[in-house]
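[1] build me a model from this:
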Amino acid sequence: MSDVRPLEVFLAQPRGFCAGVVRAIEIVERALEKYGPPVYVRHEIVHNKYVVESLKAKGAIFVEDLSEVPPKAVTVFSAHGVARSVEEEAAARDLPVLNATCPLVTKVHNQGKRYTSKGRTLILIGHAGHPEVEGTMGQVPGPVLLVQNLQDVASLTLPSDTPVAYITQTTLSVDDTKDIIAALSKRFSDIQGPDTRDICYATQNRQSAVRDMSKLVDLILVVGANNSSNSNRLREIGTEAGIPSYLIADGSELNPEWLVGKKAVGITAGASAPEVLVDDVIEALRRIVPVTVSMLPGREENIEFVLPAELATA
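    I've put the predicted structure just below:
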């Protein structure tokens, strides 16, 4: 067995937690430290079961509706953001709220409000049913038209000279949205939208890293949750590059058959997946075959988002 060539494992850079996810988790942890358990969190704080379960173990209680929160209980809104109706309900019940909405999501909300205040019809590029999309549609006054694909653009019934503006779900990259934006620009003569630099840096960086990695490997493993939009997209990008690509929650979901005939495996992780799960996948690989692990070069991320003032000293 000593002459068996080890499997090369390449780690994408960057991968895993983004600044918005780090901030959201820290808000829950600091709230538990400052106020003591339980702390109530509306919706999964981020889309990752491991993260949710570890916070539950510390005393966080996750609910889907504010009616499940007892009077006066400390309440956290998830990183995905919430509709104004949820904020108003919390205020009416006098719940002490900590808002863990990602600042980039809040920026999208503010862009949408600015466009509609100028009389523009707002178009949101995103996935129906995603909590961020529901929050954004509930934050912007007036109707918001959701488009998910080119067919949705074609079926819009607005006159071509309608003043319109578009905003995008933050877990979509520049590459994900460019065809839809081009179709909207062709369809409407008076259209505005945010600068492409306003699109979530973390989404774009992780996708670019997978594209680079796909040139070096013959299998891609994406560590992340099934309900994570950005994790699913990373798997799709690997598949589009012609590389067999799988989305797995952790090492227990690794199928040894995927490794047959493979020489190099690339691993990345969605923006809500902690590094401990990447380590778990590497250990699962090691139990099957000898491996060498190396980190690929990539874009450094140094962005940090400030915590709510009441937790800054916790």
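
[2] contacts and neighbour counts: CA atoms only from here.
    OK.

[3] now for the longest helix anywhere in the chain, which elements pack on it?
    If you go by DSSP state H, the chain has its longest helix at helix 19-35. When contacts are defined as 3 or more CA pairs under 8 Å, 6 or more residues apart in numbering; DSSP states H and E, helix 19-35 sits against strand 39-42, helix 49-58.

[4] to check against the first, give me the structure of this:
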Amino acid sequence: MRVNFAPEARLPEKRPISILLAAPRGFCAGVDRAIQIVEQAIRKWGAPVYVRHEIVHNRHVVERLEALGAVFVEELDECPLDRPVIFSAHGVPKSVPAEARQREMIYVDATCPLVSKVHVEAERHFNAGREIVLIGHAGHPEVIGTMGQLPAGAITLLETVEDAENFQPGDPSKLSFVTQTTLSVDDTAEMVAVLQRRFPGIAAPHKEDICYATTNRQDAVKAMAEQADLVLVIGSPKSSNSVRLVEVAKRAGARDGQLVASADDVDWAWFVDVRTVGVTAGASAPEDLVEDLIAAIAARFDANVEEVRVTKEDVVFKLPRALVE
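    Below you'll find the predicted structure:
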């Protein structure tokens, strides 16, 4: 019996697509330090090491550290007294280390130094007799930690421009503000402008509280957004700086912006009519997730990658002395 074979079918040509890769992106110095603290604590004291709250807001990072021997909990009473506990990069209220000391626990504070700077500023304003306004998002661990540095009522949280317009201080002549470190630069500037218009004597931070990494990642997204039909941001919905990157991309001219935890979360229907896609990652997202996303795009399209760099970061934070001795 003769079998007729069809001519070899040609695979359809891949549609060309340009990938604009934002730089800087991904891990910042504070996140890198926090992860190293957990790793070094496990080396020093062995597993398990307990971590109060997710060390950073990224499930992939958390799962990798769990595999090494980290146990993530929400409160200190979930930790045995004979094992070390680490406080997350977002910072904690003063009551948390006080409780750890009272229980005679070994603890290491992985609070980002730039968050600690905001804590110091708030305390300085309080000691100077000023009422303090905190610009931030209710319920975020960093906001909870900052407000927990001082007695209840010492800090008023403002979340929107409307809040800033309606705020009534006890004494406008003794007023100050601090901000969460991971906010939208533009949104925060708008709120600060309202406060300074209404209260010209309001005391401001010596140096802007929004951290260098948040600013740089937003600047990189702005630099590529106008050229991008779609911007993909790798990060967690719980990550404030990652969520802000999506908002910044859309505001800066991208036709669409989406937050994805990894390449597995991409809906390829988003790519209909997309000729240029921007890619970035929040400050708690590891670079291997970026590489996986680019590989997934390249598997489906004829991809050309171009880096869009706005600055070079060289910030490094030292580990706590207890871990390097």
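
[5] after superposition, what is the TM-score?
    Overlay of the two chains. TM-score (TM-score structural alignment, normalised by the length of the first structure): 0.96; 313 aligned residues with a CA RMSD of 1.5 Å.

[6] one step back: the longest helix of the first structure aligns to what range in the second structure?
    Across the second structure, the stretch matching helix 19-35 of the first structure (TM-score structural alignment) is residues 29-45.

[7] how much does that stretch stray from the first structure?
    Once the two models are superposed, stretch 29-45 of the second structure sits on average 0.4 Å from its counterpart in the first structure (mean CA distance after the TM-score superposition for the first structure).

[8] for that stretch, list every residue counted as buried.
    29-35, 37-39, 41-42 (16 or more other CA atoms under 10 Å).

[9] just to revisit the earlier point, contacts for the longest helix of the first structure next, please.
    38-39, 41, 45-46, 55, 58-60, 74, 76, 78-79, 98, 100-104, 271-272, 303-308, 311, 314 (CA atoms under 8 Å, 6 or more residues apart in numbering).

[10] buried only: go through those for me.
    Neighbour counting with 16+ other CA under 10 Å marks 38-39, 41, 45-46, 55, 58-60, 74, 76, 78-79, 98, 100-104, 271-272, 307, 311 as buried within those.

[11] gap between residue 273 of the first structure and residue 200 of the first structure?
    Spatial separation of residue 273 of the first structure from residue 200 of the first structure under the definition CA to CA, to the nearest Å is 17 Å.

[12] of these two, who's got more company?
    Neighbours were tallied for residue 273 of the first structure and for residue 200 using other CA atoms under 10 Å; the higher tally belongs to residue 273 (29 against 20).

[13] so where is whichever helix or strand residue 135 of the first structure is part of in the second structure?
    Remark: residue 135 of the first structure resides in helix 131-139, with elements defined by DSSP states H and E. With the alignment judged by TM-score structural alignment, the segment of the second structure matched to helix 131-139 of the first structure spans residues 141-149.

[14] quick check, distance from the matching stretch to the centre of its chain.
    For stretch 141-149 of the second structure, the distance from its own C-alpha centre to the chain's C-alpha centre is 15 Å (CA atoms, centre = their mean, to the nearest Å).

[15] let me know whether residue 141 of the second structure touches residue 91 as I believe.
    Yes. A contact is recorded between residue 141 of the second structure and residue 91 when judged using CA atoms under 8 Å, the distance being 7.1 Å.

[16] show me which of those two is the more surrounded one.
    In terms of neighbours (other CA under 10 Å), residue 91 is the more surrounded of residue 141 of the second structure and residue 91; the figures are 26 against 19.

[17] closest to residue 157 of the first structure out of the helices and strands packed on helix 19-35 of the first structure?
    Proximity of these to residue 157 of the first structure was assessed by CA to CA; the nearest stretch is strand 39-42, lying at 35.5 Å.
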